[in-house]
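Colleague: predicted model and sequence below, questions to follow.
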Amino acid sequence: MDDALLTLLRSVDTPTVCNAIEVVEGKRGFNNFTRGTMQISDPNGVLIGYARTAKIAAIDPPTEAPDVIKKRRMAYYEQMATGPRPALAVVEDLDGNDAIGAFWGEINTTVHKGFGLCGALTNGVMRDLGDLPNGFPVIAGQIGPSHGFVHVKEIGTPVRIFGLEIADGDLVHADRHGALVIGKEHIEGLAVAIKKLLDTESIVLDAARRADFDFESFADAWSRFEAERT
């Protein structure tokens, strides 16, 4: 992923990327994205980067020895502080729909931002919404007040976030609509596909925004749109 593509991906929303991947593939049916509605700390936030994955839990206290838990927590932070950039934290809460432990609050988000990550994606809980650092969006499953007994269970293993399987190192695009994984096979043609998609959509949008827009002009625009789109 070169700098030009990175800049482009930061400028568009996740639905645009989802549609553009279908343009690259030349067919409908791309489905490597999250399901369901997620919460986001910054409605305008866009995450694009390589996943640094982990799993946590918080409902029950850890059963392992405290020194084991501490060592794994520090190994987690080392995982997040290293690796290819741009990167984002992708953390699965094993408590699932019952999650109560807000791993993502003011301290943890500030630490991760300091490591150079662009944000966090989780099915778990976030809090401290008024105190999260600027420029570090968190996309989460829930908002809640407590950290519970939150502790790290796994580092660098594949995770599942709202139905989406994400491996460590996968290229992820996410915003308030959800997240998707951009496959290596999509990279080469993605910039051209995004431009084609935006140009195609403008056929209808430009027509609909004109003062003289009516059914006849819509039918003409839609016919041209249908001929161009995937």
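Modeller: Arrived safely.

Colleague: please make it C-alpha for all contacts and neighbour counts, starting now.
Modeller: Fine.

Colleague: in the longest helix seen in the chain, which residues are buried?
Modeller: Ranked by residue count under DSSP state H, the longest helix found in the chain is helix 184-208. Buried residues in helix 184-208, counted by 16 or more other CA atoms under 10 Å: 186, 190-191, 193-194, 196-197, 200-201, 203-204, 207-208.

Colleague: between the residues you listed, which is closest to residue 160?
Modeller: Lowest distance from residue 160 to those (CA to CA) belongs to residue 186, with 21.4 Å.

Colleague: ranges for the helices of this protein?
Modeller: Using DSSP H, helices in the chain cover 3-11, 14-25, 66-81, 106-114, 184-208, 215-228.

Colleague: one step back: quick one: contacts of the longest helix of the chain?
Modeller: 1, 5, 8, 16-17, 19-21, 23-25, 213, 217-218, 221-222, 224-225, 228-229 (CA atoms under 8 Å, 6 or more residues apart in numbering).

Colleague: just how off-centre is that helix within its chain?
Modeller: Put simply, helix 184-208 sits 20 Å off its chain's centre (CA atoms, centre = their mean, to the nearest Å).

Colleague: let's bring in a second model and compare:
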Amino acid sequence: MTERLNAGELAALAALDTPTVCNALELLVPERRGYGYTSKPFVCLYPEAKPMVGYAATGTIRAMHPPRDDKATLRARRYDWYRHVERTGPGSVVVLQDLDQPPGYGAFWGEVHTTVHKGLGALGVVTDGSIRDLDMCAPGFQLLAGCLAPSHAWAGIEQIGGTVTVHGMTVADGDLIHADRHGAVVIPHAVARQVVEAAAKVARREKVILDAVAAPGFNAEALIRAIGEADEVH
């Protein structure tokens, strides 16, 4: 893995929305056009919030059935989870897969856990599980979730770290995540420092077409010429 991005580099990525990041990745790693991002519907608690960019703290939960482990084991696992989130570092993004079928039977995320995880330095969570306590969740802690649910049922941590799949996006622990109201995408470490420049190139190409549309006398032939000109923009 390449060296982690510094605060300034992360802030520059956070100035882009997630669709723009996906556009940039299509230039840098064309094969990523078909994977590496969320592809299923979700609930966004703070759609007006700026994008969150950070390194993933991954795990899995279950909520549908009573746990088979004793209370001491369950408590120790939850404590280990909290330590894992803290170790991932300030500005982490939690990515938590719900193993129940269907996901979302019980909500791991509500007033308490959003407040706790924000206190541990996390920016938010991407989960296919459910959320609750919408009016009491920690302000600014972003949630991209599968659904809403009133009860936490038996929600508890099953696995800490590893590779998970949430909303069609596969994420390994430590991956760089960019997420906003549109969804989330994994930014490969190898090209992370090139994304801002690539996004600017995409914007320059798009501007050629948008300017052509706004010009007097726009028609299909003008559009075709603009598309050709856009292809030459570097």
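Modeller: Okay, I see it. Bear in mind that the values here come from a model prediction, so they are computed numbers and not experimental data.

Colleague: let me see the TM-score of these two.
Modeller: Overlay of the two chains. TM-score (TM-score structural alignment, normalised by the length of the first structure): 0.90; 228 aligned residues with a CA RMSD of 2.0 Å.

Colleague: which of the contacts of helix 184-208 of the first structure are buried? Put it as a PyMOL command.
Modeller: Typed into PyMOL, the line below selects the buried ones among the contacts of helix 184-208 of the first structure, using 16+ other CA under 10 Å:
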select buried, resi 17+19+20+21+23+24+25+218+221+222+225+229
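
Colleague: longest strand in the second structure, please.
Modeller: As assigned by DSSP state E, the longest strand anywhere in the second structure is strand 52-62.

Colleague: and that one, which stretch of the first structure?
Modeller: Mapping strand 52-62 of the second structure onto the first structure (TM-score structural alignment) gives residues 47-57.

Colleague: so which bits of the matching stretch are buried?
Modeller: Across stretch 47-57 of the first structure, burial judged by 16+ other CA under 10 Å covers 47-57.

Colleague: ok, which pair from those residues is furthest apart?
Modeller: Between any two of these, the greatest separation by CA to CA is 25.3 Å, found for 48 and 57.

Colleague: okay, now residue 215 of the second structure: neighbour count?
Modeller: Neighbour count of residue 215 of the second structure, defined by other CA atoms under 10 Å: 10.

Colleague: any idea how far residue 223 of the second structure is from it?
Modeller: To residue 223 of the second structure, residue 215 of the second structure is 10 Å away according to CA to CA, to the nearest Å.

Colleague: same check on residue 167 of the second structure?
Modeller: 36 Å.

Colleague: can you check residue 93 of the second structure too?
Modeller: Taking CA to CA, one finds residue 93 of the second structure at 41 Å from residue 223 of the second structure.

Colleague: residues contacting residue 86 of the second structure?
Modeller: Residue 86 of the second structure touches 120-122, counting by CA under 8 Å, 6+ apart.

Colleague: of those, which is the most crowded?
Modeller: In terms of neighbours by other CA under 10 Å, the contacts of residue 86 of the second structure top out with residue 122 at 27 neighbours.

Colleague: wait, what's in contact with the counterpart of it in the first structure?
Modeller: Using TM-score structural alignment as the criterion, the counterpart of residue 122 of the second structure in the first structure is residue 117. Listed by CA under 8 Å, 6+ apart, the contact set of residue 117 of the first structure reads 80-81, 85-89, 136.

Colleague: I figured residue 167 of the second structure hits residue 128, correct?
Modeller: Yes - using CA atoms under 8 Å, residue 167 of the second structure is in contact with residue 128, at 6.0 Å.

Colleague: for the two, list the residues in contact with both.
Modeller: Common neighbours of residue 167 of the second structure and residue 128, counting by CA under 8 Å, 6+ apart, are 42, 146.

Colleague: more neighbours: those two, which one.
Modeller: Neighbour tally, residue 167 of the second structure and residue 128, criterion other CA under 10 Å: the higher count belongs to residue 128, 27 against 21.

Colleague: from memory the more buried one sits against residue 169, does it?
Modeller: No - Residue 128 of the second structure is beyond contact range of residue 169, at 10.3 Å (criterion: CA under 8 Å).

Colleague: how close does the counterpart of residue 136 of the second structure in the first structure get to residue 165 of the first structure?
Modeller: Matched by TM-score structural alignment, residue 136 of the second structure corresponds to residue 131 in the first structure. Separation of residue 131 of the first structure from residue 165 of the first structure (CA to CA) stands at 30 Å.

Colleague: residues in the first structure aligned with stretch 71-82 of the second structure?
Modeller: Taking TM-score structural alignment, stretch 71-82 of the second structure hits residues 66-77 over in the first structure.

Colleague: could you find the closest non-adjacent residue to the spatially most central residue of the first structure?
Modeller: When CA atoms, centre = their mean is applied to the first structure, the residue found nearest the centroid is residue 174 (2.5 Å). With sequence-adjacent residues excluded and distances taken as CA to CA, 6 or more residues apart in numbering, residue 174 of the first structure is closest to residue 47, at 5.0 Å.
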